[in-house]
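Peer 1: only geometry, no sequence info:
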């Protein structure tokens, strides 16, 4: 299967994220494997979202967050719940929008170049799956429109995992 990432106008964030969600739906359609979808989702966002230096998943293993598919420099492998921006998002199950990571008490600097961050908790049927994390080297890169947009595209990811497996006869 070939998938072409379409250029998206980034001037209007609401339109940008709506179009990115549509592309994610097309990319994830028919696939239910968490790792395969996470890898493609991270690649899609990496190529579509300007001015970022890392995007990816941390999955909850029952005790802590463990790095999953991502784009960017090598990352911290394990993060305790409640620690750093990712651990806080996982523990509170609330999206964390951090304008300047240097002002976030307990920030974990996996990449010293990161200055702002948005982390969306991923919850299916009340159970924590993990978090979606996006970093930028620019302080103030993310705003409330980005938070809403990230939550929208994460819903697309979660819906792809939630669909029943294809049961058609071979």
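Peer 2: Looks like it arrived, so ask away. Note that the structure is predicted; figures quoted are calculated from it, not measured. Numbering: from 1, shown residues only.

Peer 1: C-alpha from now on. contacts and neighbour counts both.
Peer 2: Noted.

Peer 1: contacts for stretch 118-132 next, please.
Peer 2: 55-60, 65, 85-86, 89-90, 93-98, 133-135, 142, 147, 150-151, 154, 158, 162 (C-alpha atoms under 8 Å, 6 or more residues apart in numbering).

Peer 1: adding another structure so you can compare the two:
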């Protein structure tokens, strides 16, 4: 992935005069446009009252609409409030397969005003796609993305 270009694009979007929803949609499109070997990128938004994540802006195939807290990689990431990088989704207990082509996944918690807001979810059709370097860079990207949250 071209993290330098991605970071520049997302910072420009975050500083734009657009409404927050437009910023968030464009930020996800910016990640999609600058990423390699991914088949889905988007956010899931936390609904604390119902202990569920619901799909927000994304790029890729039709997504799972709702994910229960602690279910799948996204739900577990929110429940544990930590980044989860999965090299082989078929080995992740409870993985939710929204796209059968996905082989690896990384999920990064997003916060707004210091409070858990949801997650950035990125899937790849390649096993082992996400490295520690990817994780480190995507955590930085997530910090920029947090400036665009609705």
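Peer 2: Now that the structure is in, tell me what you want to look at. Just so you know, these numbers come straight off a predicted model, no measurement behind them.

Peer 1: superposing both, give me the TM-score.
Peer 2: Once superposed, chain against chain, the TM-score is 0.91 (TM-score structural alignment, normalised by the length of structure 2); 148 aligned residues with a C-alpha RMSD of 1.6 Å.

Peer 1: returning to that earlier point: return the subset of the contacts of stretch 118-132 of structure 1 lying in strands.
Peer 2: 55-60, 65, 96-98, 133-135 (DSSP state E).

Peer 1: how about the residue nearest to the spatial centre of structure 2: what's its closest non-neighbour residue?
Peer 2: Taking C-alpha atoms, centre = their mean, the centroid of structure 2 lies closest to residue 120, which sits 1.8 Å from it. Distances taken as C-alpha to C-alpha, 6 or more residues apart in numbering put residue 43 closest to residue 120 of structure 2, at 4.6 Å, once the chain neighbours are dropped.

Peer 1: was I right to think the one you found contacts residue 142?
Peer 2: No - taking contacts as C-alpha atoms under 8 Å, residue 43 of structure 2 lies outside contact range of residue 142: 10.4 Å.

Peer 1: the more surrounded of the two?
Peer 2: Using other C-alpha atoms under 10 Å, the more surrounded residue of residue 43 of structure 2 and residue 142 is residue 43, with 27 against 19.

Peer 1: can you give me the helices in structure 2?
Peer 2: 3-15, 20-34, 72-80, 132-145 (DSSP state H).

Peer 1: ok now the second one, how far from the chain's centre?
Peer 2: Shown here is helix 20-34 of structure 2, whose average C-alpha point lies 11 Å from the average C-alpha point of the whole chain (C-alpha atoms, centre = their mean, to the nearest Å).

Peer 1: with the shortest one instead?
Peer 2: Distance of helix 72-80 of structure 2 from its chain centroid, counting by C-alpha atoms, centre = their mean, is 12 Å.

Peer 1: same check on the last one?
Peer 2: Helix 132-145 of structure 2 has its average C-alpha position 10 Å from the chain's average C-alpha position, going by C-alpha atoms, centre = their mean.

Peer 1: residue range for it in structure 1?
Peer 2: Using TM-score structural alignment, the residues of structure 1 aligned to helix 132-145 of structure 2 are 144-157.

Peer 1: after superposition, how close is that stretch to structure 2?
Peer 2: When structure 2 is superposed, stretch 144-157 of structure 1 averages 0.8 Å from its matched positions, counting by mean C-alpha distance after the TM-score superposition for structure 1.

Peer 1: buried residues, that stretch. List them.
Peer 2: For stretch 144-157 of structure 1, the neighbour count (16 or more other C-alpha atoms under 10 Å) marks 146-151, 153-157 as buried.

Peer 1: with distance to residue 27 of structure 1 added, can I get those in TSV?
Peer 2: Output for the buried residues of stretch 144-157 of structure 1, formatted as TSV (distance: C-alpha to C-alpha, whole Å):
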residue	distance to residue 27 of structure 1
146	21
147	22
148	21
149	17
150	17
151	17
153	12
154	13
155	14
156	10
157	10
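
Peer 1: tell me the one of those nearest residue 41 of structure 1?
Peer 2: Ranked by distance to residue 41 of structure 1 (C-alpha to C-alpha), the buried residues of stretch 144-157 of structure 1 are led by residue 157 at 7.5 Å.

Peer 1: can you select the buried ones from the contacts of stretch 118-132 of structure 1 in PyMOL?
Peer 2: In PyMOL syntax, the buried subset of the contacts of stretch 118-132 of structure 1 is picked out as below (16+ other C-alpha under 10 Å):
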select buried, resi 55+56+57+58+59+60+65+85+86+89+90+93+95+96+97+98+133+134+135+142+147+150+151+154+158
